[in-house]
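Colleague: sequence first, then the predicted structure, then my questions.
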Amino acid sequence: MRLLRSARFPALLLLVAAVVGLVLANSPWGDAAQAVKGTYLTIPGVVELSVGHWISDGLLAIFFFVAAVELQYELTSGRLNSPRTALQPAIAAAGGVLVPIGVYLLVAGGTEAARGWPIPTATDIAFALGVLAVFGKGLPAGLRVFLLALAILDDIVGIVFIAVLFTSDVDLLRLVLAAVGLVVFRLLSRVLDTSTRPLLIVALVVVAILVWWLVLTSGVHATIAGVALGLVMAQQPALRARHAIEPWVNAIVLPVFALSAALVAIPAVSPTQLSPAFWAVLLALPVGKIVGIALAGAMAQRVAHVPGAPRLAFGDLLAAGALGGIGFTVSLLLSELSFAGDAAVRDQATLGVLAGSLVSLVLAAILVSWRAWHHRRLSITTV
């Protein structure tokens, strides 16, 4: 369990799972794997989802619950518990969303691929923190917190895009009932703050599943339920729940999603025949994220600097920008949703996510290693 709570090992699992999915999709067993992914698993009268949707709508909601709990802690009791400190990563996140969108539309604007503009807006938390842990020994603690807040805010923006752009025929009654369920969940979690009775925990789980089902069947993407539950849960029970769930998220949820999303057949075409969606994502993730996060982060430290708090150097912001370009989890989900009706373009956009994230990963490893060496040298000099 200790290994699964580290930042390095889960990132390695994600990478291996994605490689396995890509290799499997391009092997003689590719069609069989796609058939399994498309197989429907039904709970009669309750829900009917394919294996792929159980993964992206069900398992991924658990991941977003864990991420939302961490964000809630940082915003209320952590390093981002004042408006000025929270504003810095928020401004950087805005740059890390808007500039990649601009780069994407610069390449794919005016084509059918333009509707994929939300794809390069997200940052993969597990991958980014994993690279930071592997190559970032000696970096200031503030950079990790800055990156964590930035990545979570990026992902929440992605989830908002999912809720707004990829939702149709919303059942308002079910959404209202889900909101009522959230209130009940909040109240039960407050009771759990002073009591750990097993029946109370069972009741919380049942209410959480009910909220997830109501959001799913309302027409809104079900991962929204995970975010909402993580944000409304009382803090101490939420942190205990996160501690218990995190190893399973790292060992099962994220690798299974990475394998499923990476089940993409590489098209046997020349580079000139690839969709603009591929090239747009490939450029927007590494280039758009580095430029957007570094410039917006530098501006944020000028307009929202907290007196006495250490500033991140521009080189540190460049490293954070490169880490932000590792889109992966939510970018893969956005790719599936953006081109749900066009499998060929969807697969090429997914390849763009994988390739762009790989380029960002390599750049991040170089920049993080450089900044870590720089800070270690400074610490030796000051001693």
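Modeller: Received it, and whenever you're ready, just let me know what you need.
Colleague: switch to C-alpha atoms for all contacts and neighbour counts from now on
Modeller: OK.
Colleague: can you give the distance from the one helix or strand Leu14 maps to to the centre of its chain?
Modeller: Following DSSP states H and E, one finds Leu14 within helix 8-25. Distance, stretch centre to chain centre, for helix 8-25: 16 Å (C-alpha atoms, centre = their mean, to the nearest Å).
Colleague: show me what it packs onto, helices and strands only.
Modeller: On a contact count with 3 or more C-alpha pairs under 8 Å, 6 or more residues apart in numbering; DSSP states H and E, helix 8-25 meets helix 30-38, helix 125-135, helix 254-261.
Colleague: run the last query once more with 6 Å
Modeller: Packing partners of helix 8-25 (3 or more C-alpha pairs under 6 Å, 6 or more residues apart in numbering; DSSP states H and E): helix 125-135, helix 254-261.
Colleague: angle of the longest helix along the chain against helix 8-25?
Modeller: Of all segments of type helix in the chain, defined using DSSP state H, the longest is helix 343-382. Angle between the axes of helix 343-382 and helix 8-25 is 160 degrees (criterion: axes from the mean of the first three to the mean of the last three C-alpha atoms, to 10 degrees).
Colleague: adding another structure so you can compare the two:
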Amino acid sequence: MKLTKTFKSFFESEKAGGLLLLFATLLSLGLANSSIQTDYIQFWNTEIGHHSITHWINDGLMAIFFLLIGLELEREIYKGELSSMKNAALPIFGALGGMIVPAGLFLLLNFGTTTQNGAGIPMATDIAFAIGVLSLLGNRVPTSLKIFLTALAVMDDLGAIIVIAVFYTKTIAFINLGIALSVFGLLLILNRMRVRNLIPYLIGGVFMWYFMLNSGIHATITGVLLAFAIPFGDGSKSTASYTLQHFLHKPVAFFILPLFAIANTCIAINLDWSEGLSHSNSLGILLGLVIGKPLGIGIFCLLGVSLGLCVLPKDLKWGNIIGAGMLGGIGFTMSIFITLLAFDNAEVITNSKIAILIASFVAGTMGFVWLKFSLKQK
């Protein structure tokens, strides 16, 4: 099986982006626990226009990240691995298991408590980190495993978007929501009228983001809606969708996501930080990402194949699927993002972030070691 140029470009971009994310995280943690700790943390809390710098990154720049996710998802649905039900079925089953089982394990420990709202945290997979770790294994990784993990992570992102929209919307300002959706409808009309110039869509996207921000629904959802309003056409290099997707890859991978990582991992780790890991919330995150992800992905894929609803690629073994499931436990970006939506308590947020970092490190290490020994050297 040969990789298409678009997929190969995407894979290489996420590979480099994952390594940069790791560096940004370590740098931020180091500075947050150095002699400049107070000034460093205060900088990210500096208010600009009634919102902190971190808030602008999370609600503003991350909308661009979700725009890219939407464009990639659209391409996968129309022309990529999700365009064929035969190819899409296995990662779809895996993604479902990788969301349901971790959330179930989290709720097993947190149902009925003040932290039950965090069930969405261990459902997420960080595509950049997961592919970054997989890339360290070099040419021993079968093409079908790269495609499976990427499609799985894309479906996972879709699931996270739905979870954010449905479960993390507290109050709705219907007038603002109506205006935002009206702008979206107008952009869809422009699409149907075959308006191919990107400028009207980008201007409309800014207005849609503003009213969505003030509607109560998280503003980053705007990015996904805008992606599906932008003309896809035949998906060729000359189309608006391809042009924007290609343009956004590097700014997102090398600026927006590292900036998000730096701003959201400036965590002052106290001497008693390990005590927070014994809380049911932290245990739920650790259990969900490290155990729930590979268990859910493996069981649901096996179920799908056993029922004849999907097929395991010939060059893959079940051990490879389990290894990919372990890498799926690298939550990081999306897990931290959902944490910020789920909780208001600063201590709970800090404990959750520490649990996410530890779980992602353990899951990534386990996945790397497992696949290193289960994949034959070419």
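Modeller: Structure's in. What do you need? Small disclaimer: the values here were computed from a predicted structure and weren't measured.
Colleague: follow-up on the earlier one: what range in structure 2 matches the helix holding Leu14 of structure 1?
Modeller: Counting by TM-score structural alignment, helix 8-25 of structure 1 lines up with residues 15-32 of structure 2.
Colleague: list the buried residues for the matching stretch?
Modeller: 15-22, 24-25, 28-32 (16 or more other C-alpha atoms under 10 Å).
Colleague: now swap in stretch 346-360 of structure 2 and tell me
Modeller: 348-360.
Colleague: name the residues that touch it?
Modeller: Contacting residues not belonging to stretch 346-360 of structure 2 are listed as 276, 282, 286, 290, 330-331 [C-alpha atoms under 6 Å, 6 or more residues apart in numbering].
Colleague: from the structure, what's the count of residues near the alignment partner in structure 1 of Asn117 of structure 2?
Modeller: Correspondence of Asn117 of structure 2 to structure 1, assessed by TM-score structural alignment: Arg115. Counted by other C-alpha atoms under 10 Å, the residues lying close to Arg115 of structure 1 total 18.
Colleague: which residues does Arg8 of structure 1 contact?
Modeller: Counted by C-alpha under 6 Å, 6+ apart, Arg8 of structure 1 has contacts Gly130.
Colleague: for the closest residue to Leu108 of structure 2 other than its chain neighbours, helix, strand, or coil?
Modeller: Leaving aside its sequence neighbours, Leu108 of structure 2 sits nearest to Gly284 (C-alpha to C-alpha, 6 or more residues apart in numbering; 8.0 Å). Classification of Gly284 of structure 2 using DSSP: H, G, I helix; E, B strand; the rest coil returns helix.
Colleague: please pull up the equivalent of Gly284 of structure 2 in structure 1.
Modeller: In structure 1, the residue paired with Gly284 of structure 2 according to TM-score structural alignment is Ala280.
Colleague: how near is its match to Gly158 of structure 1?
Modeller: 17 Å (C-alpha to C-alpha, to the nearest Å).
Colleague: please apply the same query to Leu214 of structure 1.
Modeller: On the measure of C-alpha to C-alpha, Leu214 of structure 1 and Gly158 of structure 1 end up 21 Å apart.
Colleague: what's the answer for Pro10 of structure 1, then?
Modeller: 22 Å.
Colleague: again, but for Leu199 of structure 1
Modeller: From Leu199 of structure 1 to Gly158 of structure 1 the distance is 35 Å (C-alpha to C-alpha).
Colleague: quick one: which of the two has more around it?
Modeller: More crowded of Leu199 of structure 1 and Gly158, by other C-alpha under 10 Å: Gly158, with 23 against 9.
Colleague: quick one on the thing from earlier: deepest of the helices and strands packed on helix 8-25 of structure 1, which one?
Modeller: helix 254-261 (a mean of 24; mean count of other C-alpha atoms under 10 Å).
Colleague: in structure 2, which residues correspond to that helix?
Modeller: Aligned by TM-score structural alignment, helix 254-261 of structure 1 falls on residues 257-264 of structure 2.
Colleague: mean distance, that stretch to its aligned residues in structure 1?
Modeller: Mean deviation of stretch 257-264 of structure 2 relative to structure 1 after superposition (mean C-alpha distance after the TM-score superposition for structure 1): 0.6 Å.
Colleague: list the contacts of Leu295 of structure 1.
Modeller: Per C-alpha under 6 Å, 6+ apart, neighbours of Leu295 of structure 1: none.
Colleague: please redo it, this time with the cut-off set to 8 Å
Modeller: 92, 95 (C-alpha atoms under 8 Å, 6 or more residues apart in numbering).
Colleague: distance of it from Phe314 of structure 1?
Modeller: Relative to Phe314 of structure 1, and taking C-alpha to C-alpha, Leu295 of structure 1 is found at 9 Å.
Colleague: please apply the same query to Val215 of structure 1.
Modeller: Distance from Val215 of structure 1 to Phe314 of structure 1, by C-alpha to C-alpha: 41 Å.
Colleague: comparing those two, which residue is more hemmed in?
Modeller: Using other C-alpha under 10 Å as the criterion, Val215 of structure 1 and Phe314 rank with Val215 on top: 26 against 13.
Colleague: what's the closest of the buried residues of stretch 15-32 of structure 2 to Gly223 of structure 2?
Modeller: Gly17 (19.9 Å; C-alpha to C-alpha).
Colleague: am I right that that closest one is in contact with Ile127?
Modeller: No: Gly17 of structure 2 is not in contact with Ile127 according to C-alpha atoms under 8 Å; the separation is 9.7 Å.
Colleague: now do the match of helix 254-261 of structure 1: distance to the chain's middle.
Modeller: 13 Å.
Colleague: can you check stretch 310-321 of structure 2 too?
Modeller: 24 Å.
Colleague: and Thr25 of structure 2, what is it in contact with?
Modeller: Thr25 of structure 2 neighbours (C-alpha under 8 Å, 6+ apart): 258, 261-262, 265.
Colleague: closest to Phe343 of structure 2 among the residues you listed?
Modeller: Out of those, the member with the shortest distance to Phe343 of structure 2 (by C-alpha to C-alpha) is Thr265, at 15.9 Å.
Colleague: and that closest one, how far from Val133 of structure 2?
Modeller: 20 Å.
Colleague: before we move on, what about Thr125 of structure 2?
Modeller: 13 Å.
Colleague: hang on, the earlier thing: the residue nearest to Leu108 of structure 2 contacts Leu107, correct?
Modeller: Yes: using C-alpha under 8 Å, Gly284 of structure 2 is in contact with Leu107, at 7.4 Å.
Colleague: matching residues in structure 1 for stretch 140-152 of structure 2?
Modeller: By TM-score structural alignment, stretch 140-152 of structure 2 lines up with residues 138-150 in structure 1.
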